[in-house]
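Chemist: all I have is the shape, not the residue letters:
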């Protein structure tokens, strides 16, 4: 059996838009009544939600709950960003579909939309942080359970990385210069800006191989730029590789082939 309820995506410090049959807005915060349980909560498959500068990103969320009377139609889910950077970010309503696993357990799934271009979108880069997913679930016997942080998940600023090796071709034993740039989304002007002072690995993959080997680690400049030299030895691909940070995901540049003669 499928039932439909509503989803709301909110900023830090904002209570759930509405509550289950037996819970009033005054009951915000962790709490509940009866033997209902939240068994599992998953956001975006357990991976960080990575947001760029132009496209809205959808993240699936599912809440599995159990009660001896079965789970009622009314389930609410809200995402809360870090305080005090912003109050309400979105009030983006969409359908949540609840599917019975058995007579006592249901999984309710919906989609959170993260849109950097929306007028109620990211206020500043402080949104790149750990978020809380709040949920309120009710049962057919009027039991209910509310959790302000049923689980947590990360929202990150999308990253880009480039690599350019030259000259091409090059004589064996000569110097190869590898330049590049590490940048990430800035939600205050919806542009990509260089990510300064970050460790980035220069890696090489020999022609015919599928494995990259790290040659050295260098740091980005104040503008996110990268530049280093190596000695030409055999044909292969050079790339930069960034391991990521709490606010920015890992990224690898596309390998640039160099013909050594």
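Modeler: Nice, thanks for sending it over. The shown structure was predicted, so the numbers you read here are calculated from the model rather than taken from an experiment. Numbers count the residues shown, from 1 in each chain.

Chemist: from now on I want contacts and neighbour counts done on CA atoms only, so please keep to that.
Modeler: Noted.

Chemist: neighbouring contacts of stretch 69-84?
Modeler: With contact meaning CA atoms under 8 Å, 6 or more residues apart in numbering, stretch 69-84 is reached by 3-14, 16, 18-21, 65, 98, 103-106, 108, 126-127, 129-141.

Chemist: against residue 204, how distant is the nearest residue in space to residue 233 that is not next to it in sequence?
Modeler: Closest residue to residue 233 apart from its sequence neighbours, by CA to CA, 6 or more residues apart in numbering: residue 172 at 5.2 Å. With distances taken as CA to CA, to the nearest Å, residue 172 is found 15 Å from residue 204.

Chemist: more neighbours: these two, which one.
Modeler: Neighbour comparison, residue 172 and residue 204: the larger count goes to residue 204, with 21 against 15 (by other CA atoms under 10 Å).

Chemist: assign a three-state SS to the more buried one, would you?
Modeler: strand (DSSP: H, G, I helix; E, B strand; the rest coil).

Chemist: what's the answer for residue 29, then?
Modeler: Here residue 29 is recorded as coil under three-state DSSP.

Chemist: ok, second structure coming up, stack it against the first:
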């Protein structure tokens, strides 16, 4: 079965108030939604240039034959979307039974249409559907999904190389994030970043200390060289920006 899209009939935030089913009628509506999934529950990471395309999977439960359905992802309140996705294709649906239809729709978050870093964080799914008897259902505030600004870590640099045991080494780097105000990558001061070390006879890194970024996202730390191995910077996601790991720099300690 091919379910037709109703993009032209309903559009964006204007359609929200018209499609939301009043609470008093919700139990009577023959259309409901379930089984929503996006990116296996993992955050969606958005940069500054190319739109991030992803799929929304969901079930439409219907008493009558389904006519059309559509999905959106948005941030803001149900009545006022501050940021939203674009459709990257029509929904594709297949019948699981006479009353359940499984749909998937490709959506895109275009960073060029995001104008504030505060839009990072929790977004929600809005689903709508219409059956052949013109029953219409629209429901928002579904399936909280984290949308993050992309983070980039510059290559780790250690100096001097090589170095004598007991001498001082300086480890530097830089952490920047997608800035949706300027649509460039910008460093921010005060971000906590882990400085990690891997001995030459090991495959695993361990954290030596935590360092805060300086102006422009600059990272710098001085240490005493003890063992040959590799150093790198590691940043964990903070809820609005994605995690990032720098390429390590190996140092021979003589």
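Modeler: Received it, and whenever you're ready, just let me know what you need. None of these values were measured; they are calculated from a predicted model.

Chemist: ok so, going back, out of the contacts of stretch 69-84 of the first structure, which end up buried?
Modeler: Among the contacts of stretch 69-84 of the first structure, those classed as buried by 16 or more other CA atoms under 10 Å are 4-12, 14, 16, 18-21, 65, 98, 104-106, 108, 126-127, 129-140.

Chemist: hey, where'd the strands end up in the stretch 51-200 of the second structure?
Modeler: 52-62, 66-77, 80-84, 86-87, 92-95, 100-109, 121-131, 136-149, 151-153, 157-159, 168-179, 184-186, 192-199 (DSSP state E, counting those that start in this stretch).

Chemist: so which of those strands comes closest to residue 33 of the second structure?
Modeler: strand 52-62 (4.8 Å; CA to CA).

Chemist: could you list the buried residues of the closest one?
Modeler: Judged by neighbour count (16+ other CA under 10 Å), strand 52-62 of the second structure contains these buried residues: 52-53, 55-62.

Chemist: find the nearest non-adjacent residue to the counterpart of residue 73 of the second structure in the first structure, please.
Modeler: Aligning on TM-score structural alignment places residue 73 of the second structure opposite residue 79 in the first structure. Once flanking residues are discounted, residue 79 of the first structure sits nearest to residue 133: 4.6 Å by CA to CA, 6+ apart.

Chemist: quick one: map that neighbour onto the second structure.
Modeler: Counting by TM-score structural alignment, residue 133 of the first structure corresponds to residue 125 in the second structure.

Chemist: what residues are up against that match?
Modeler: Applying CA under 8 Å, 6+ apart, one finds that residue 125 of the second structure lies in contact with 71-74, 140-145.

Chemist: now the aligned partner of residue 188 of the first structure in the second structure: how far from residue 133 of the second structure?
Modeler: In the second structure, the residue matched to residue 188 of the first structure (TM-score structural alignment) is residue 181. Distance of residue 181 of the second structure to residue 133 of the second structure, given as CA to CA: 45 Å.

Chemist: now the residue nearest the centre of the first structure, nearest residue through space, not along the chain?
Modeler: For the first structure, residue 49 is the residue whose C-alpha lies nearest the centre (CA atoms, centre = their mean; 1.5 Å). Leaving aside its sequence neighbours, residue 49 of the first structure sits nearest to residue 155 (CA to CA, 6+ apart; 4.7 Å).

Chemist: burial of the counterpart of that neighbour in the second structure, as a residue count?
Modeler: If you follow residue 155 of the first structure across to the second structure using TM-score structural alignment, you land on residue 147. By the criterion of other CA under 10 Å, residue 147 of the second structure has 23 neighbours.

Chemist: residues in contact with residue 147 of the second structure?
Modeler: Counted by CA under 8 Å, 6+ apart, residue 147 of the second structure has contacts 43-46, 120-123, 240.

Chemist: contacts for stretch 129-137 of the second structure?
Modeler: Contact with stretch 129-137 of the second structure is made by 19-21, 29-32, 60, 62, 64-70, 128, 138, as judged by CA under 8 Å, 6+ apart.

Chemist: so residue 198 of the first structure touches residue 220, yeah?
Modeler: Yes: counting by CA atoms under 8 Å, a contact exists between residue 198 of the first structure and residue 220, whose distance comes to 5.3 Å.

Chemist: mind giving me TSV with the buried residues of strand 52-62 of the second structure and columns for distance to residue 206 of the second structure?
Modeler: TSV is the format used below for these (distance: CA to CA, whole Å):
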residue	distance to residue 206 of the second structure
52	32
53	34
55	36
56	37
57	38
58	41
59	44
60	47
61	49
62	53
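
Chemist: residue 186 of the second structure: which of the residues you listed is nearest?
Modeler: Checking these against residue 186 of the second structure by CA to CA gives residue 52 as the nearest, at 19.4 Å.
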